[in-house]
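In: My questions concern the predicted model and sequence given below.
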Amino acid sequence: MGTILDRLRSNPLRTRDDARQLLLDLNAPLRAGFSPGRAQVRLGLDSAHFDRKAEWFEGFARPLWGLAPLVAGGGHFEGWEDFREGFRNGTDPKHAEYWEEPGDHDQRSVEMAAAGFALALTPEELWTPLSPEARGNVARWLGSIQRVAMADNNWHFFPVMAGLGLQRVGEPIDEASRDRHLARLDEFYLRDGWYGDGIDGYIDHYNGFAIQFYGLIYAALAGDRDPERAARYRDRAAQFAQGFQHWFGADGATLAMGRSLTYRFATAAFWGALAYANVEALPWGVIRGLWARQIRWWMEQPITDEAGRLRIGYRWPNILMSENYNSQGSPYWAFKAFLPLALPEDHPFWQAEEAPHPVADGVTTIPGASLVVQRQGGDVFALPGGPTRTHMRGAVDKYAKFSYSTHLGPTVEAERWIEYGCCGDNILAVSPDGQDWHMRRAILGRRVGEDWIEASWRPLPEVSVETLQFFEGGWEIRLHALDTPVALQAVESGHAVPCRVGARGRLAALFAQEGGSGGTLLRAGEAYGSAILDPSGKRVSGVLDVMPNTSLMFPQAAVPVLGARLGPGTHLLASAVWAGRAEAPGEAPSGAAVLERACRCGGWAARLKGMVWSLDTVALREDRRALDPAF
C-alpha cells in the first residue's frame, strides 16, 4: 500500500473512486486529533486570533465540506460516530466541549456554515440518530447564528448555509434575516459574474471558493423554494466561469494572488460546484479538467507533514505567509473541492473525459476583476488593478504587486528587508534615506483598457506615481511616471525564482555604480527564468536575494532588480519584465512598438515625448544559479 504520502502523491484522480480515496486518505490523519468528547480536532500549538475552542471547532467542522458530499453520493465513511458524538457534545451547554454560541464577527459563524451544509446533505448521519434532546440542542445552537452580526463580506452566506441545514431537518429559520444577508451580498456584485469580497470590491479567490460556491449550493438546495435567486446565481456563475478559467495554468496551478491562499485546492471548488448545480458554463470535459488538474497539481507539492496532514502555507508549509485568522485546521477548507462526490456516477461531470485547458496563449482582459492576464507557455501572468487590502498581515503583498503568476508566486514582506540587502518580487520601492522603504500599497485610482491597465499610487505622501502596464511580445512593459520633491533611492524587481545569490553588499554596490547597465536574466534550473531590463539606460541592474521563507513558492529565492538614485522632480522609468520556463526570453519589443501602444492610453503621449528606448544599448546579462534543492 505504501505510506500515506505515497498514496496521496500517486493518486491519479482519474475516476470518482480515486477522488473518494483521496478524500479519505487526506482525512485519515485527522482522526488522531479528536478530543475525548469528539467535539474538537486539535492539530497543533500554532494559533489564530480567535480562542482555542473556536480553533478546535474549526478543525472539527472543515472536513465536513468533503465528508458530507462523500456520503451523500453513496460513499462509505466509517468515522461518522465521532462526528455524531461531536454534534451532541459541542451543542450541549452543559458539556465541557460546548462550542459556545457565536458573538458578533465570531469565527464560530464560519464553521457553522460547514455544520449546516453537512446537516443539509447528510441528516441521516448527523440528525436522525440523535435523541430529541440532542436535536433540540443542535437546532438552538445552529439557529443562534441568525442573531449575530457577520463580517461585511462573504460571511453573509454563513447564516444562509446554516439555514439550509435547519430547513432540511424541518426546523424553522428567520427568513427575513436570510433575505437581508442575501440582499447585502447582491450589493457586492460588480459585473460579468464577479463580486467584490465586501463593499470595497476586493478581488481574490473568495469569488470562486466562497461567494460563487455558496450561491451554487443555494441554487441546488433551495431552488424549488427560491427559483428567482437560484436562476440568478446560476447565471452569474456561468458568466464568472468565462473569466475565472484564465486564473489557471495548463498544469493546473492557480494564480497565486489574494488572501487565504493556504486553503490550497479550495480553488477547485467552484468547478465542482458548477457540476453540483448542473451549470454547464463550459463543456463538461473542460470543467472536469480544470477541477482535476488543480487538485492533482497540489498533490504533487510538499503541502503536508510526514503524517499527511495539510499544514499552513502555500506550496510548502510556511506560517510566515499566513493571515492572523489561520489556525492548523484552516487548510481543510480545501475539502470544498470534493463537492462533486455528492453527484452520481452517471452525472456528465463524472462521465466526461478530461479536456485540456481551452484557452490558447495570448492576452485577455477581465474587466470584472480589473485584471489583464497573459497566458504564455501554459503559465498565467496577471496585472492587477483592484483595491488593495491593507488591514491584515501580508495582504499588501498579495494584492498590490505589479504582477502575479501561476508559476512564480509572490513574496511577503517585500519591502521590509531592502535595508538589509534583500528584496521581494514585482515591486517599485523608494526610500529618501536608504533605510525606510515604501512600495505600492493602496491603489488610489485605476483605468482598465482593452489590453492595458493604469494605476495611481503614492509610496510616500509627497511622492506620486502613475504606472501603465501591458504585455508586448511576451514581455510585460511597465512605465512609471514618478514625481518627487525629494531625492530618492529606487529599486524595482521582477519575478522570484528558487535560488540564492548571496545578497550581502549587493544593494550598496548597485547604488554605487554610475550609468545604466541594461538588465539581468536570472535562471534557476531548467524551469525557472526571470528577467528585468531598463531600455532607457537610466538604472543599474543586478540580483538580490529574497529574505528566506518569505516566498510563497520557495524557501529560498532571488529576484533581478533595477536600481537608481532619483533627484527631485519628475521621472519616467521604463522597464521590461519577463518570466517563464524557456531557455531565454524572446527579443524585447522595440521602442516604436512600446511608444505606439502607450500613446493609445489616454494621457501618456505627452509623458512619453522624447523618451529614449534603445535596445542597442541594452546588455541583458545572464546569471545562472543552482536551483534550491528543496524544489
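Out: Okay, I see it. Numbering: from 1, shown residues only.
In: switch to C-alpha atoms for all contacts and neighbour counts from now on
Out: OK.
In: Quick check: the gap between residue 168 and residue 338.
Out: Residue 168 is 21 Å from residue 338, where distance means C-alpha to C-alpha, to the nearest Å.
In: So which of those two has more stuff around it?
Out: residue 338 (26 against 18; other C-alpha atoms under 10 Å).
In: Touching, the more buried one and residue 63? I think so.
Out: No. Look at residue 338 against residue 63 with C-alpha atoms under 8 Å: they stay out of range, at 10.2 Å.
In: Next, show the common contact partners of those two.
Out: Counting by C-alpha atoms under 8 Å, 6 or more residues apart in numbering, residue 338 and residue 63 have no shared contacts at all.
In: nearest residue to residue 384 other than its sequence neighbours?
Out: residue 371 (4.8 Å; C-alpha to C-alpha, 6 or more residues apart in numbering).
In: wouldn't the one you found be in contact with residue 365 here?
Out: Yes. Here residue 371 reaches residue 365: they are 6.0 Å apart, a contact under C-alpha under 8 Å.
In: Can you give me every residue that contacts residue 303?
Out: Here residue 303 is in contact with 310-311, 313-317 (C-alpha under 8 Å, 6+ apart).
In: The longest strand along the chain: how far from the chain's middle?
Out: The single longest strand within the chain, with elements called by DSSP state E, is strand 569-580. Distance, stretch centre to chain centre, for strand 569-580: 26 Å (C-alpha atoms, centre = their mean, to the nearest Å).
In: which other helices and strands contact it?
Out: Judged by 3 or more C-alpha pairs under 8 Å, 6 or more residues apart in numbering; DSSP states H and E, strand 569-580 is in contact with strand 475-484, strand 528-533.
In: The residue lying farthest from the centre of the chain and residue 88, how far apart?
Out: Farthest-out residue of the chain from its mean C-alpha position, per C-alpha atoms, centre = their mean: residue 132, at 42.6 Å. Taking C-alpha to C-alpha as the measure, residue 132 falls 11 Å from residue 88.
In: Likewise for residue 145?
Out: Per C-alpha to C-alpha, residue 145 is found 18 Å from residue 88.
In: Helices of the stretch 251-400 of the chain, start to end?
Out: 269-276, 284-299, 348-351, 395-399 (DSSP state H, counting those that start in this stretch).
In: Second structure for comparison follows:
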Amino acid sequence: MERRKFLGAISLAGIAGALRPGALLAGAGSGTDGSRNVSVPVHALEGAPGSRNPSKEALPGRPGKDREYWWQLLHKIATPVVSNLAAGTLVKNMPVEKSPTFDKRSIHVTYLEAVGRTFAGIAPWLALPDDGSREGAARKKMRENALEGLRRCFAPGSPDALNFKTDYQPIVDAAYLAQSFLRAPKALWEPLDETTRTNIIEAFRSLRNRKPFNSNWLLFGSLTEAFLLQAGMEPDEERLMKGIVKMKEWYKGDGWYGDGPNLAFDYYNSFVIHPMLTDTLAVLAARRPALQKDYEEALKRMQRYALEQERMISPEGTFPPIGRSITYRTAAFQALSQVALMELLPEGISPAQVRSALTLVKKNMYSAPGTFTKDGWLMLGFVGHDPQVADYYTSTGSLYMATLSFLPLGLPASNAFWADPPAEWTAKKAWAGKNFPKDYHVDY
C-alpha cells in the first residue's frame, strides 16, 4: 500500500510554466515569446524584505496563503534557469560565482548542476493537472519552457548543450535529472520527442565509463540506472545495485546512514541518501518483488529521519548550519518534504505543522538580502550572500538544490498539507511548555 501511494505521488500527470526571470516579483511584462506573463507585485510575497519580521510571528501562515507563497518563491528561484534554458541562453546569461576554494574541475559542469537540480525540485509541481488559476498559468508556462529547454540542451551543437562526457560531476546531476523524470514522467518525459529521449538515454549511458566514488555517490549511479530500467533499457546491474547494497551495509541506526563507512553529521541523508535510495527501490520493487521488503525498510528509515528533521526546526523557524554544502539552503529538508509529498508522515506529525514550520524557515532564509542577484539568480551563502561558506565544489549551479524542499507543491491545493489551518510544530510546542510527543530510538 505504501509503495502504491509513493508511485502515485511521483507519477501525477501535470503541466507547468515559467516566466522571464523576476516576472512574478517585478510586475507584469512580456515573455520572450511575446506572451503576457502572470505577475505578482513584490509586496505580495510574504516575508519579502521590508515586510514584517517572519521570526516574530506567533504562528505564521494561513491555508491558501502559504501555498501562494511557496509556489511564487519556487517560481522565482527556478525561472532564471528554466526560461534561459528554453531560450538557449543559459550559458550566456547565468552568472557563475565560484567558491574561493573551488578546485580544478571544469566550470562547465555548473550548467548541468543548475538544470538537474532545478528540474528535480520543480517536477512534482509540474506534474499537477492544468487549471485556470494564476498558479496554473505559471505552472503551465514553466512546463512548456522545461520541455523546450530539454530539447535544446540535448541537441548537438546547441549553445546550452550539457556536458556528460568529461569530469565526474555529471554522474551527480544526471541522477537529479533522472529523478525529475521519475517524479513527473507524464509532464517531463513522455511529451519529449523521440530524438530528445534517445539523446538523454545515450548521455546517461555514457557515464558508465566513470565509477561513482565510494560514498553517497553510489546512489547517483543506482538512481540513473533505475531510470534507464524504467525507460525500457537494460541497466548496468552492478551499478544499479551497488548503491543499495552499500547503503544497507552503512546504515548506522535510528534513521541515519553513513556517507561511506563513517557517519557524517551533515544533511547528505536528506540531500541524497534517503530520497534517492527510496526512489530507486520503488522502481525496482515494482519489477522485482523480492526487493519489496528492502523498499519498505528504506521507507520506514526515511520516515524516522523525517521525524527527526521536523524536530530540528526551532520555534523561530531556523535550523542548525551543520556539515558541508549548507549553501544548498532548504534542500536540507528534502527528506521531510518527500515524505510529506508521499502522504506518509510519521504518526504524531500533521501535514499542517510541517507546512507551517517549513514556511517560516523559507521566509527567514529567502527574505535575507543578498540571497538573489538583481536578475534573480541564487548567490553563494547560507542566509544571504556569504561565499566563504561555499565548499570547493560549489558554484552557482550547485545552489539550485534548494528547490528540493518544495516537493509538497506536488500535492493539490485541496490536500490537508495546504488546506488545514496552521499548526505548531514540535519544537514550538516544546519551548512554549505545551504537550508534545516523546521521542525514542528505533531499532529498524
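Out: Received the coordinates, thanks. Worth saying up front: this structure is predicted, and the values here are computed from it rather than measured.
In: on that earlier part again, any chance of TSV for the helices of the stretch 251-400 of the first structure, columns distance to residue 185 of the first structure and mean neighbour count?
Out: Converted to TSV, the helices of the stretch 251-400 of the first structure look like this (distance: least, C-alpha to C-alpha, whole Å; neighbours: other C-alpha atoms under 10 Å):
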stretch	distance to residue 185 of the first structure	mean neighbour count
helix 269-276	17	27
helix 284-299	26	23
helix 348-351	29	20
helix 395-399	22	25
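In: Which stretch among the ones you listed approaches residue 375 of the first structure most closely?
Out: Of all the helices of the stretch 251-400 of the first structure, it is helix 284-299 that lies closest to residue 375 of the first structure, at 15.3 Å by C-alpha to C-alpha.
In: Give the other helices and strands that the closest one contacts.
Out: helix 269-276, helix 348-351.
In: per the alignment, the residue farthest from the centre of the first structure corresponds to what in the second structure?
Out: In the second structure, residue 132 of the first structure lines up with residue 194, judged by TM-score structural alignment.
In: superposed on the second structure, where does the longest helix seen in the first structure end up, distance-wise?
Out: What stands out as the longest helix in the first structure, according to DSSP state H, is helix 227-244. Helix 227-244 of the first structure differs from its equivalent in the second structure by a mean of 1.9 Å after superposition (mean C-alpha distance after the TM-score superposition for the first structure).
In: Residues contacting that helix, please?
Out: 192-194, 208, 212, 215-216, 218-220, 222-223, 274, 277, 279-282, 366.
In: If we use 6 Å, what do you get?
Out: 192-194, 215, 219, 223, 281 (C-alpha atoms under 6 Å, 6 or more residues apart in numbering).
In: Take those and lay them out in CSV including secondary structure.
Out: Output for the contacts of helix 227-244 of the first structure, formatted as CSV (DSSP: H, G, I helix; E, B strand; the rest coil):
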residue, secondary structure
192, coil
193, coil
194, strand
215, helix
219, helix
223, coil
281, coil
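In: which among the residues you listed gets closest to residue 293 of the first structure?
Out: The closest of the contacts of helix 227-244 of the first structure, once distances to residue 293 of the first structure are taken by C-alpha to C-alpha, is residue 281, at 17.8 Å.
In: Not counting residues beside it along the chain, what's closest to that closest one?
Out: residue 238 (4.5 Å).
In: what about the equivalent of that neighbour over in the second structure, distance to residue 169 of the second structure?
Out: Using TM-score structural alignment, the partner of residue 238 of the first structure in the second structure is residue 303. The gap separating residue 303 of the second structure from residue 169 of the second structure is 29 Å, by C-alpha to C-alpha.
In: So which of the two has more stuff around it?
Out: Neighbour count, other C-alpha under 10 Å: between residue 303 of the second structure and residue 169, residue 303 has more, with 23 against 19.
In: Show me the strands in the stretch 51-200 of the first structure, by range?
Out: 189-191, 194-195 (DSSP state E, counting those that start in this stretch).
In: which one of those strands lies closest to residue 84 of the first structure?
Out: strand 194-195 (36.0 Å).
In: Read off where the closest one ends up in the second structure.
Out: Mapping strand 194-195 of the first structure onto the second structure (TM-score structural alignment) gives residues 256-257.
In: And that stretch against the first structure, how far off on average?
Out: Overlaying the first structure shows stretch 256-257 of the second structure at a mean distance of 1.3 Å from the equivalent residues (mean C-alpha distance after the TM-score superposition for the first structure).
In: Tell me where the stretch 101-250 of the first structure has helices.
Out: 107-121, 123-126, 132-143, 158-168, 175-187, 206, 213-222, 227-244.
In: In CSV, list those along with distance to residue 41 of the first structure.
Out: Shown next, in CSV, are those (distance: least, C-alpha to C-alpha, whole Å):
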stretch, distance to residue 41 of the first structure
helix 107-121, 13
helix 123-126, 17
helix 132-143, 19
helix 158-168, 21
helix 175-187, 30
helix 206, 25
helix 213-222, 24
helix 227-244, 34
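In: Indicate which one of these is closest to residue 429 of the first structure.
Out: helix 206 (28.6 Å).
In: With the second structure overlaid, how far apart is that closest one on average?
Out: Counting by mean C-alpha distance after the TM-score superposition for the first structure, helix 206 of the first structure comes out at 1.2 Å.
In: Can you report how many residues lie near residue 320 of the first structure?
Out: Using other C-alpha under 10 Å, residue 320 of the first structure has 16 neighbouring residues.
In: Give the equivalent position in the second structure for it.
Out: Applying TM-score structural alignment, one finds that residue 320 of the first structure aligns to residue 388 in the second structure.
In: what's the spacing between that match and residue 107 of the second structure?
Out: For residue 388 of the second structure relative to residue 107 of the second structure (C-alpha to C-alpha), the value is 18 Å.
In: and if you look at residue 343 of the second structure?
Out: Distance from residue 343 of the second structure to residue 107 of the second structure, by C-alpha to C-alpha: 39 Å.
In: same deal with residue 348 of the second structure?
Out: 45 Å.
In: nearest residue to the equivalent of residue 179 of the first structure over in the second structure other than its sequence neighbours?
Out: Taking TM-score structural alignment, residue 179 of the first structure has residue 241 as its aligned residue in the second structure. Distance criterion C-alpha to C-alpha, 6+ apart; nearest residue to residue 241 of the second structure, sequence neighbours excluded, is residue 222 at 6.2 Å.
In: Many thanks, we can stop here.
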